[in-house]
Every structure is written in structure tokens, then in C-alpha cells.
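1. Predicted structure and sequence below. I'll ask about it afterward.
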Amino acid sequence: MFGHVEVVDAGVAGVDLLRTVHTAGLVEAVQRASVDTRADVGHGVGTLETPAFAGMHDSAARVFSGSVDLARALVAGEIDHGVNFAGGLHHASADAASGFCVYNDCAGAIRAMLDAGVERVVYVDTDVHHGDGTESIFWDEPRVTTISVHESGHTLFPGTGYPGDVGGAGAEGTAVNVALPAGTGDAGWLRAVHAVVRPVVRAVEPQVLVTQHGCDTHVLDPLANLRVSVDGQRAAAVMMHDLAHEVAGGRWLALGGGGYELVDVVPRAWTHLVGVAAHHPIEPTTAVPQAWLDYVTEALGQQAPRRMTDGEPASFSTWESGYDPADPVDQAVMATRKAVFPLLGLDPWFD
């Protein structure tokens, strides 16, 4: 126990557990590549975007197990909130690794909830990239609603996740995609999250809320083109926490995801996430621990941010303030609302 946070270990997920969402072929390919990193095993393993490395099976299976363990604890009533910031590996599909994601722990956690009797789960993905793997695994599953707010596939990997993608036959309205224009900052990003995620979650009334908090939406992230601040990411975490308490009885599983600015962004973003989940949110003006500043200087020869803030207000106008048809963000939001809201009994203009 560290303060208000209990840290628990996770074992390596067995093959049977992995196969609740993945094919035998993918698992066997990852196991083989873990021993022979030069082997041509297929299934997206050993590619430029998901390179093979020694021990990759055990590493990825441990992350998978950690999210599943938290999911089971939530359903059993043993915890209210769980965080696995090593997780959020949302690009892996049932049969293929993709986008640095070997096994999809998001899907594994949700599958464990369904197997335990949960009838409604909402998954919210705020990573800069579309949560394509998780969406595809539950494309035809009416008990799972996946919401992804991401940079448009026109400008960013994986090139998917458009408003018209609303779910498979018999599950229409359970896939929700907001494709934002490159350059969107805090005000637009938070407006989009608020205008789509909040009404959809309220309409579905999930028994558990699962959220993915990839912090590669940040303006400094080298692999993407949004302009969100750490303050904006913190605000989104607070929004998800409050929704879980409002709609899902407080049952909230929060996962990590992408994030490639390893000094200025990742440590602060996920520290804020843990603070929110622990019901002890960290004030943005809080000083970063001196021990971390010293470590970064000694190990990397650079200076880390001295405060838990980027100095941004993380403010936005709610949808109720009015729709601007000339605003590219509002255009993206409205496209999603028009495509999905009627399927959920919601009004695209007012709910």
C-alpha cells in the first residue's frame, strides 16, 4: 500500500485466458517470436509497427492478466476503481498484433466482465489513435459499446474510425467514433469528449465503465498531431471518474495506452490518472518530486517539468452553448452525433 493506492502484482496470462479474445494462431506466433525474434510468424508480429523482442509473450501476457484481474475484482465488488497504466493496448485484433500492441488487454478485461455476467459495458478510448482492435473484437456484441475520440484516420494511423462506423448487424449504435481534425487542442478535444461520451454513457447506463487514457494526444507527442495539454488530459480523467460514479455505481477500470514523450508527458499524465482514481486528485500546480527531477537530469541530461501542469486552463464550451457549423471540431462532433445518436434514442442536436 502506497498512500491511498494499493499496488498489486499480475501473473502471466495463460493461453486459455488469452484465447478468450485472441486466436490460437496469434498466441502461437507471439510465443514463437519471443524465442526466435527473426522468425517469420505472421499475424502482425515482427513488423515495423510491432517488432518482435525476446520475452514479448510473457511481457504482453502479464499486462493482459493485470487488466483482467482488475476487471474481475471490480465485478466481484472487491474494488471500486482499478488502474493499469501499462495496459490500454487497443490496436491488437483477435488475430493480429498491431501498433505496438501484442495482446489486447482492454478486450480481455471486458470479456472477463461479460463472462462474469455483466450485461452492459461502455469502453471509452481517448488515445490519439482510433481504438480499432477493441472495436473490431466487439463489433457484433450488443452488450459492449465502444467510444473512440481520436485524430482522424485521414491524417493518422490506423486510418480507421469514422462516424459511419456504428457497429455490426444487431449491434448498431454500439460503435461510436469521433474523428477530430489534426491540430485540435484542449478546448475542442474536451468539447468533443463532453458532447459525445457523456450522453452516450448516460443512454447506455453501463454496469462498468472501462476507459483508455493514451496520453499521445499531447502537443509534444512525436507520433501524432493533436495539441492537448496535461491539464486537458487530467480534466478528461476527472470527467470519466465522475461518469463512472453517476452511471456505473462507481465501477471504473482505467487503462493507459499510447504516449511517446517519456519525460514531459507520460509520468505526469498517468500520475494524474492514478490520483483521480484514488480520490486524491493532484492539483495541477503541485511541484514534481525533486527525486524525479534529479533522476531525469542524471540519466538523460535534460530537465523535466517542475510542475504537474502545462499552465493551461483546460476549459471548453459545452455543446449546449451552440453548434458552430464553420468549426471543424463541431463538424466532426455533429457527424458522429447524427450517425449514432438516433440509434440510441438520442437527438443529435440537443441531448
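-> Received, thanks.

2. going forward, measure contacts between C-alpha atoms and count neighbours the same way
-> Will do.

3. what are the ranges of the helices in the stretch 1-150 of the chain?
-> Under the criterion DSSP state H, counting those that start in this stretch, the stretch 1-150 of the chain contains helices at 15-18, 24-35, 56-75, 105-115, 132-137.

4. Could you give the secondary structure assignment for Ala187?
-> What DSSP: H, G, I helix; E, B strand; the rest coil gives for Ala187 is helix.

5. got the contact list for Ala237?
-> 213, 272-273, 276 (CA atoms under 8 Å, 6 or more residues apart in numbering).

6. With Asp330 as the reference, measure out to the residue most central in space within the chain.
-> In the chain, the centroid-proximal residue (CA atoms, centre = their mean) is Gln212; its distance is 1.8 Å. In this view, Gln212 and Asp330 are 23 Å apart by CA to CA, to the nearest Å.

7. swap in Leu114?
-> Using CA to CA, Leu114 is found at 34 Å from Asp330.

8. At which residues are the strands of the stretch 51-200 of the chain located?
-> 81-84, 121-125, 144-151, 175-180 (DSSP state E, counting those that start in this stretch).

9. One more to weigh against that first structure:
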Amino acid sequence: MKAVDGNAKFIFHEEEVDYRFNAEHPFNQQRLVLTCDLLRKSGALPAEALVQPDLADDEEIALVHSREYIEAVKALSGDQPGSEWLAKAEKFGLTSDDTPYFSRMHDITARVAGGSIAAAELVMSGQAQHTLHLAGGLHHAFSAKGAGFCIYNDASIAIAAIRKKYDARILYIDTDVHHGDGVQWTFYTDPQVCTFSIHETGKYLFPGTGGVEERGDGLGFGYNYNLPMEPYTEDASWLECFEDTLSRVADAFKPDLIISQHGCDAHAYDPLSHIHCSMEIYARMPAIIHRLAHQHCEGRWVALGGGGYDIWRVVPRAWSLLWLEMSGHPLGAAIAADGLLPLPAEWLAEWGPRSPEPMPATWLDDASSWEPMPRRAEIAERNRRVRDLAALYLPPRDAG
């Protein structure tokens, strides 16, 4: 692992862009290229912040995934997999439309897992206070099954690696619009890992889990929190539920490290969900997590990517806002003061002609111009009831 000193590090390897199932698949890591280019053209991604990760080895991957599954992923990564492995592919979830096997998937996904391990190790070893690994956040994979566009669960692998090496309490925060099921179930009985996920309710969206009643099991009971939001939830309701509940969870759990997953598919433009939020939540949620990291764990904060399927209008802005917050770049404060600050003209000129939709001209959205959602008050009230149920056993925030 090539590491350098500094407060915030950006973990990235060009090979991670090759995590692609096929040309028609919605998971498109070209979004990494657009994000890095936006940050560079904004003067916010200096070369000294970059860290290139190694591949995770089999022992590290096996902290979460079964040996048989790793063997299957390797065998299905060749240009012409053997017939015996093709016959087993369905068993391992690698023939679905969502998560089909693809060439070199083991090496590419091992690189992603290695990036998340590197991000966590840099923080825990004190070489960096904050780290960002946008290729990571593949939170749906299970021990012996790929799912939801995810082959290896790099978030779970990084958490398991830290748990093996350090005596650390880890708060995992998942902001993807899809429930962070793979991470939840991996640590469902572990009281040293607290998982928190805000997402669209599983009544209408993959993976169908993430209800408030899923609170952990055995010694892990009370260390799992879910906020399933109603379809068409908007910024104010999403942020109200997120900040209040997460702050209470962090106060009660007192983590040594925060690992957060930043899928940006709760935006109104995202084609795979029904939430109606704007770029405002992608400026505010990182700021809330940043505050909690300094409040509870001396700033130790690892952030990962995740979902996000409008790769032109949404993902580059959302992930850039995350890095601006983590790195303390002055552009972040300027955007907070004026959300309609224009995006770099050079970046728009480069990518605008390639976008299938007109590109936004500003860092945040002018959501005041959007048509209000019908049933706004009813949706907000239903979300408050969910919030209250999720926080049922948490002490109030003003408790001594």
C-alpha cells in the first residue's frame, strides 16, 4: 500500500473503474472518472492526497466470505469458465441480471476490498484522520452469495479486518437508498459493531429488508438500527429523521471509529428508487457524520461509495461534496454559503455533451423550483413514527 501523511486521504486505483458487469448494466464506474475530474478541475484533489491500494488477499476476503465462494468467484473470472463452475454460478448468485459474473471480477473486486481495508488501516494507525474510498461500499454481498451488484462485501471485510487487529467499537452508517443488508447480517450478533441504515422502505425496493424490528440478535441485540423511509420522502423529512436518530445512536454506542457508506441514489433523479431528495442531503449528511466523528472518536472516519445510477447529474456532485467536507477544502464552505455556486465551466464543457440529460450548472439543486410532492405532510408524519420506533430504546439526547 502506497501511503502518505496528511489529514484526509483519497483511496483510488484506476483498475477499480473496471468493476463493470456489462455495457447495459446500471452500475457504471465511469462515475468515478467524472467525480475525480470534477474534484481536479475544482482544485480540490491534490496529488499528495491520493493513495493507491493493494489487492485484498484471500485470507482477508475470507474474514467475511466462504472459501468455496472465493473459489467460485475466481473460477468464474476467466474468459471461458469451466462447465462445472458455470453449473454452480446460480448457487452463488452470480447469474442474475443484477449480479452476473464478469471477466477478471476476482482481481478487480479484491482491489476494491483492498481499498477499503487500506482506508480503515490508515485511519486506525493514525496515518490519516479521514479517508475516502469511493469505489467501495458494495454492501449487499453475503458470505457465500453475490447480490445487488456486489461481489465481495468490502465494507464488511474492512470492518472484520479492523475487528481482528484492533480493540475498536465500530459504528457503520449506511446512507444508500437500498438497505445495507449484507453488512447488517454479517455483524448482527456482534455488540462491537453497531449498524445504522437509512433507506427507502423495503416494502417497495430491493432488498426488501431493513425494518425497524431488525435490532440485532444475541449479544448484538440493540446494536442495529434501521430507518425505512416512505417513497417520495423529501430533504427536510429525510434529514430530520437521519440527524436525530443517528446522533442518539452515536451518543449511546460511543464508537472508536465511524465507517460510512455513501450511496447517492436517494436523489430525485436516480432511476432505481422513489425517494425525492435533492443534493442538499449530500451536503448535510457528511457534515453530520463529520461532527459525530470528532465528537466521539477523535475524528476517525472512513467513508465509502455505494449506489448511484444517475452518473452524470448526481454522483459526481454528491461524492465531490463528501470529499470537500472530509478534506476541509474551502470550496465546501463556499457552497454552504451559496448552494447555487456554479460548477467548473471546464468540467461542464468536457462532460456535458456526453450526458443523456442536460447537466446541472450549480453544485446544489434549486429544489424550490421543483413541484412539491403530494402528501408531503403525511409522508413526513409516517417517517417520524418510524424514527420514534427505531429510537424506542435509546436515551433522549439531553440525558446526562
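-> Arrived safely. Bear in mind the structure is a predicted one, so any value in this text is a computation, not a measurement.

10. Export the contacts of Ala237 of the first structure to CSV and append columns for neighbour count.
-> Below are the contacts of Ala237 of the first structure laid out as CSV (neighbours: other CA atoms under 10 Å):
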residue, neighbour count
His213, 27
His272, 26
Leu273, 25
Val276, 21
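
11. Make a markdown table out of those and add secondary structure.
-> Shown next, in a markdown table, are the contacts of Ala237 of the first structure (three-state DSSP):
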| residue | secondary structure |
| --- | --- |
| His213 | coil |
| His272 | helix |
| Leu273 | helix |
| Val276 | helix |
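
12. ok, back up a step: which position in the second structure pairs with the residue nearest to the centre of the first structure?
-> By TM-score structural alignment, Gln212 of the first structure lines up with Gln261 in the second structure.

13. what about Leu389 of the second structure, how many residues close to it?
-> Counted with other CA atoms under 10 Å, residues neighbouring Leu389 of the second structure total 16.

14. how about Ala303 of the second structure, what does it touch?
-> 130-134, 259-262.

15. who's in contact with the residue of the second structure positioned farthest from its centre?
-> Farthest-out residue of the second structure from its mean C-alpha position, per CA atoms, centre = their mean: Ser83, at 35.1 Å. Listed by CA under 8 Å, 6+ apart, Ser83 of the second structure has no contact partners.

16. Tell me the spacing between it and Asp107 of the second structure.
-> Taking CA to CA, one finds Ser83 of the second structure at 21 Å from Asp107 of the second structure.

17. what does stretch 79-90 of the first structure correspond to over in the second structure?
-> Under the criterion TM-score structural alignment, stretch 79-90 of the first structure matches residues 128-139.

18. need the helices of the stretch 1-150 of the first structure in a markdown table with mean neighbour count and distance to Pro289 of the first structure, can you?
-> As requested, those are exported to a markdown table (neighbours: other CA atoms under 10 Å; distance: least, CA to CA, whole Å):
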| stretch | mean neighbour count | distance to Pro289 of the first structure |
| --- | --- | --- |
| helix 15-18 | 16 | 38 |
| helix 24-35 | 20 | 37 |
| helix 56-75 | 22 | 27 |
| helix 105-115 | 24 | 31 |
| helix 132-137 | 24 | 36 |
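
19. Any idea which of those helices gets closest to Leu48 of the first structure?
-> Ranking the helices of the stretch 1-150 of the first structure by their distance to Leu48 of the first structure (criterion: CA to CA) puts helix 24-35 first, at 14.0 Å.

20. list the helices and strands that closest one packs on?
-> helix 56-75 (3 or more CA pairs under 8 Å, 6 or more residues apart in numbering; DSSP states H and E).
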